[in-house]
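J.: the following comprises the amino acid sequence and a computationally predicted model.
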Amino acid sequence: MQQKELNQYMVNLEPIGKGVYGIVYLAYDQLEKRRVAIKELENLERATHEAYVMKQCGISKFLPTFYDFFENNGKAYIVMEYVKGETFGENFDSHSKKRDEKLSVQITINILKGLEVFHKTGFYHDDIKPKNVMIHNDDPETVKIIDFNSSKKIENVGLMKKDLSDTAQMCIFLINGTVPEPVDKAEIHNRKLKSILFKALNTDAGDNYNSLKEFIAELKEFR
């Protein structure tokens, strides 16, 4: 496999991930003696924003660890923990395998736990969807939220609820293998669980969850 050296990193030139704004490569940190992921972005402003947000994150097993940020030949590079596994798919209308409700809830709770830590940076993710959450061998403990370049400042509680609603959609996606249109066609056998998820979707009304912690507490009954 072709490689190139960037600063202290030996980078494999075969991408392991591609997004709208960046390409992710597997690399080896020659100083720290560890495998890392390096995200290459051409938009320096967007890259700087994403690096800043990742650097502010506290420690969570459900968020990738930020290591380094640098520029080279007009491009920006974010160095982070290498995450083993795969994403759940692309968008909510794509199709994936169906998972049982208990497993889906366990995964959903861990996404919410990662977001709890992330929100302490003062930002919300704003792009929770299948392509931005990874897992290895369907083990809920390996869940990782990725791709923070769409994140925005939390200026009011309503904005935070966007992540809450998107995570509820993730749970529906996991159970159904897609999010049907309209969403009330979703097949969720446990009526109480369906009621909880649909309450979380309702971001515009007062009758929904005021925090991720409150949503997690309601879901714990089903894990």
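T.: Okay, I see it. Numbering: from 1, shown residues only.
J.: switch to C-alpha atoms for all contacts and neighbour counts from now on
T.: Fine.
J.: ok, the residue nearest to the spatial centre of the chain - contacts?
T.: The centroid of the chain falls nearest to residue 145 when counting by CA atoms, centre = their mean (2.5 Å). With CA atoms under 8 Å, 6 or more residues apart in numbering as the criterion, the residues that contact residue 145 are 62, 63, 64, 111, 114, 128, 132, 133, 134.
J.: before we go on, here's another structure to hold up against the first:
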Amino acid sequence: MSKLINNQYEMQKLVGHGKKGEVFKGYDHSNQKTVAIKKTKSISRAKSEALVMEAYGSHQYLPEIYDFMVEKGYAYIVMEWIDGEPLNKSSIKYDEKNAVENTIKILEGLDHLHKNGFLHCDLKRGNIMLIESKPNVKIIDFGRSKLMRNNEKHKVNGKKDNRAFKPAEKGYGITDELNKVAVLCGYMLTGKKTKNPKKINITNQKLQKILIQAMGGDKNKRYKTAEEMITALKPFA
């Protein structure tokens, strides 16, 4: 028998699970639409994730949040249903153009998140959803997302609002996120995961040079913003 949350959301089918919780395909009876429902005992983490999602608002490459509630010791985040599969389980094959196009979409979603004052902090294949129809890509799972230390967006009475959002670890920033995006791009190009850009075996040396810059050991020589990396990649899309 399906479980009803808040007398509105029906939890229909378990579609994913991890250490921190489970994700269900569900149905919103009030608005008559399919939704995703994330269930977890980690209430403080779920609250933080919901607040981040509310704060970044609407973007085509980020999932939209609909509701958040706590019932009987569990937190529930109700959000947009994504009819796709994570990159680490995807059977979709990409040529260079498609891989770069998807990388740019990831960067556009990330740029929106960064401009709203947040770092994702968990960019990996399992948190990139691929969809056969447009918009093709969604970045998911904001449970580890943190507030940028130099953000100007989220303040209360002139001070950063750390009551709701935890600041990122010192030394972790945008260049680290772009490094991880370059790793994802390399995986889409080759089907192999590597953190060494020189081991990304592609014939296009100009494209490889972009990935090398994004993944380089010297952070000062990496791309500084998602927009900057997008500009570098656009000729290959």
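T.: Thanks, I have the structure now. Just so you know, these numbers come straight off a predicted model, no measurement behind them.
J.: in the second structure, which spans are strands?
T.: Defined through DSSP state E, the strands belonging to the second structure, from first to last, are 3-5, 9-18, 21-28, 33-40, 65-71, 74-80, 85-86, 118-119, 128-130, 137-139, 146-147, 155-156, 159-160.
J.: so what touches the fourth one?
T.: Strand 33-40 of the second structure has contacts (CA under 8 Å, 6+ apart) with 11, 20-28, 46, 74-82.
J.: before we move on, back to that, deepest-packed of the strands of the second structure, please.
T.: With neighbours defined by mean count of other CA atoms under 10 Å, none of the strands of the second structure is more surrounded on average than strand 118-119, at a mean of 28.
J.: residue range for that strand in the first structure?
T.: Per TM-score structural alignment, the counterpart of strand 118-119 of the second structure in the first structure is residues 123-124.
J.: the matching stretch vs the second structure, average distance?
T.: Comparison of stretch 123-124 of the first structure with the second structure after fitting gives an average deviation of 0.8 Å (mean CA distance after the TM-score superposition for the first structure).
J.: could you report the neighbour count for the aligned residue in the first structure for residue 212 of the second structure?
T.: The criterion is TM-score structural alignment: under it, residue 212 of the second structure has residue 198 as its aligned partner in the first structure. The criterion is other CA atoms under 10 Å. On that basis, residue 198 of the first structure has 18 neighbouring residues.
J.: run through the residues that contact residue 198 of the first structure.
T.: Contact analysis of residue 198 of the first structure by CA under 8 Å, 6+ apart lists residue 168.
J.: where's it relative to residue 136 of the first structure, distance?
T.: Note on residue 198 of the first structure: its distance to residue 136 of the first structure, by CA to CA, to the nearest Å, is 28 Å.
J.: now residue 208 of the first structure
T.: If you go by CA to CA, the gap between residue 208 of the first structure and residue 136 of the first structure works out to 31 Å.
J.: have a look at those two and say which one is more surrounded.
T.: Neighbours of residue 208 of the first structure and residue 136, each counted by other CA under 10 Å, are more numerous for residue 208; the result is 20 against 15.
J.: counterpart of that one in the second structure?
T.: Alignment of residue 208 of the first structure against the second structure is given by TM-score structural alignment, with residue 222 as its counterpart.
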